[in-house]
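J.: Okay, here's the prediction I keep looking at, along with the sequence it came from:
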Amino acid sequence: MQDALPGDSRLALDLALTIRHDGHGGIADDLTEPAGLTTWVRAHADDLPATPGYAADADGLAAVRDLRAAVRALFAHAVRPAAPSPADSARLLPVPDALDRVNALAARLPTVPVLHWTEGAEPGVHRRPVPDGGDLAAALAQAAIAFLTGPDRQRLRACHAPRCVRYFLKDHPRQEWCKPSCGNRARVARHHERHRQPSRSAKP
């Protein structure tokens, strides 16, 4: 039986989404300062070990930002041959470097095997973090490994609606965008493009 990794594997997607469209044609980053990371962690406290009263510092922020860069590089790798999010497509880490970064951070969180054996089933084991045995970036790195080795990776997509830079999980076969508003923008953009094309090709 594969060892279960701590935390919610969807944390990796939520971490990637801290880079987003700002609503005004640019890119917003929710993790530019420790206060932003503190807010994000407290919003995800139920899925992270040992976070009551968490307050980020500069070193913790740097570690999580480094991890996020690696996760986004691996997300770009996962959605191939489709294009990655345009937010960082021009400056993605090489995949081997991203893997090294995730694995090195994940190794900082020690875990212990925990036996479970329910009635009528075979005994199994999962791994549980040692209380206070690691740090936030390590827990997030292990959540990223859980996501990238689990079934959700197959549903991962980059949204290419105008101005969107999000990754999302495809919920049904015809889904192209992360949310309906992105679909609306994409359809409007296609409509405008179709109506511009004849004027471009018209001779003077």
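T.: Looks like it arrived, so ask away.
J.: drop to CA atoms for contacts and neighbour counts, all remaining ones
T.: Will do.
J.: all helices of the chain, in order?
T.: Taking DSSP state H, the helices of the chain run over residues 11-16, 34-43, 58-78, 95-106, 136-148, 180-201.
J.: so who does residue 84 touch?
T.: By C-alpha atoms under 8 Å, 6 or more residues apart in numbering, residue 84 lies in contact with 75-77, 158.
J.: how about a cut-off of 7 Å?
T.: Shown in contact with residue 84 (C-alpha atoms under 7 Å, 6 or more residues apart in numbering): 76, 158.
J.: nearest spatial neighbour of residue 146, skipping sequence neighbours?
T.: residue 9 (5.3 Å; C-alpha to C-alpha, 6 or more residues apart in numbering).
J.: want to compare, so here's the second one:
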Amino acid sequence: MQDPISKDTRLALDLALTIRHDGHGGVADDLADPAGLTGWVREHTDDLPVTDGFDADEASLAAVRDLRAAVRALFAYAVRPGAPSPADAARLLPVPEAVERLNTAAARMPTVPVLHWTDTAEPAVHLRPSPEGTDLTAVLAQAAIAFLTGADRQRLRACHAPRCVRYFLKEHPRQEWCKPSCGNRARVARHHERHKA
């Protein structure tokens, strides 16, 4: 059994999973318009520094979609030598551009040094986000960086079931798909291929 998924891992995966199978053979984008971003952010208010009254505009939508493109490109890079998600295969950002985009977004979060000093330890400083100027894309970018540099990245996979475009964390050695329904679709597709030949 794997350790619980961290908040950063969950945020990074959830952002990537806003591109999904639409149920009809195509790809749906949960961030197609500002209302989609507003809904997604409101579903994640426990993990994001926004108020319940958050309303996305075109600028915030464009910033988050640009960040998502970088995250999905880096997810595709992370799953090598496996293939990327079919939703990304034809339109991946070059890795240096994706890294630059992620780092630029993460830098929008001002930090302040905080001193920690107890009777039993030497003084130490830790950087914390400043309460003023919190930026949604910066928080998402920092979560993605934490995930991509953490141990969970080694478990990242792209699901290659027919019509699936999701990335997922592999929970056990034999896991090939993101959900049981994807495994069923893959088995049915293989069965049809064998009987066509």
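T.: Received it, and whenever you're ready, just let me know what you need. Model, not experiment: these values are computed from the prediction.
J.: if we can go back for a sec, as TSV, the helices of the first structure with mean neighbour count and distance to residue 119 of the first structure would be great.
T.: Output for the helices of the first structure, formatted as TSV (neighbours: other C-alpha atoms under 10 Å; distance: least, C-alpha to C-alpha, whole Å):
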stretch	mean neighbour count	distance to residue 119 of the first structure
helix 11-16	21	31
helix 34-43	17	36
helix 58-78	21	38
helix 95-106	18	33
helix 136-148	25	27
helix 180-201	12	45
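J.: can you list those in JSON lines and add distance to residue 127 of the first structure?
T.: Formatted as JSON lines, those follow (distance: least, C-alpha to C-alpha, whole Å):
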{"stretch": "helix 11-16", "distance to residue 127 of the first structure": "18"}
{"stretch": "helix 34-43", "distance to residue 127 of the first structure": "22"}
{"stretch": "helix 58-78", "distance to residue 127 of the first structure": "22"}
{"stretch": "helix 95-106", "distance to residue 127 of the first structure": "13"}
{"stretch": "helix 136-148", "distance to residue 127 of the first structure": "11"}
{"stretch": "helix 180-201", "distance to residue 127 of the first structure": "39"}
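J.: which stretch among those comes nearest residue 174 of the first structure?
T.: Residue 174 of the first structure sits nearest to helix 180-201 of all the helices of the first structure, at 11.5 Å, using C-alpha to C-alpha.
J.: how far out from the middle of the chain is the closest one?
T.: 29 Å (C-alpha atoms, centre = their mean, to the nearest Å).
J.: again, but for stretch 84-99 of the first structure
T.: Distance, centroid of stretch 84-99 of the first structure to centroid of chain: 13 Å (C-alpha atoms, centre = their mean).
J.: and it, how far apart are its ends?
T.: 17 Å (C-alpha to C-alpha, to the nearest Å).
J.: Same question for stretch 161-176 of the second structure.
T.: Stretch 161-176 of the second structure end-to-end distance (C-alpha to C-alpha) = 9 Å.
J.: which residues sit against that stretch?
T.: 2, 17, 20-21, 25, 85-87, 155-159, 177-178, 182-183, 185-186.
J.: what about residue 32 of the first structure, neighbour count?
T.: The tally of other residues near residue 32 of the first structure (other C-alpha atoms under 10 Å) stands at 13.
J.: Could you measure from the closest residue to residue 70 of the first structure other than its chain neighbours over to residue 152 of the first structure?
T.: Closest residue in space to residue 70 of the first structure, ignoring its immediate chain neighbours: residue 98 at 4.3 Å, by C-alpha to C-alpha, 6+ apart. As defined by C-alpha to C-alpha, residue 98 of the first structure lies at a distance of 19 Å from residue 152 of the first structure.
J.: now residue 25 of the first structure
T.: 29 Å.
J.: and these two? which has more neighbours close in?
T.: Set side by side, residue 25 of the first structure and residue 152 show more neighbours around residue 152, with 16 against 10, by other C-alpha under 10 Å.
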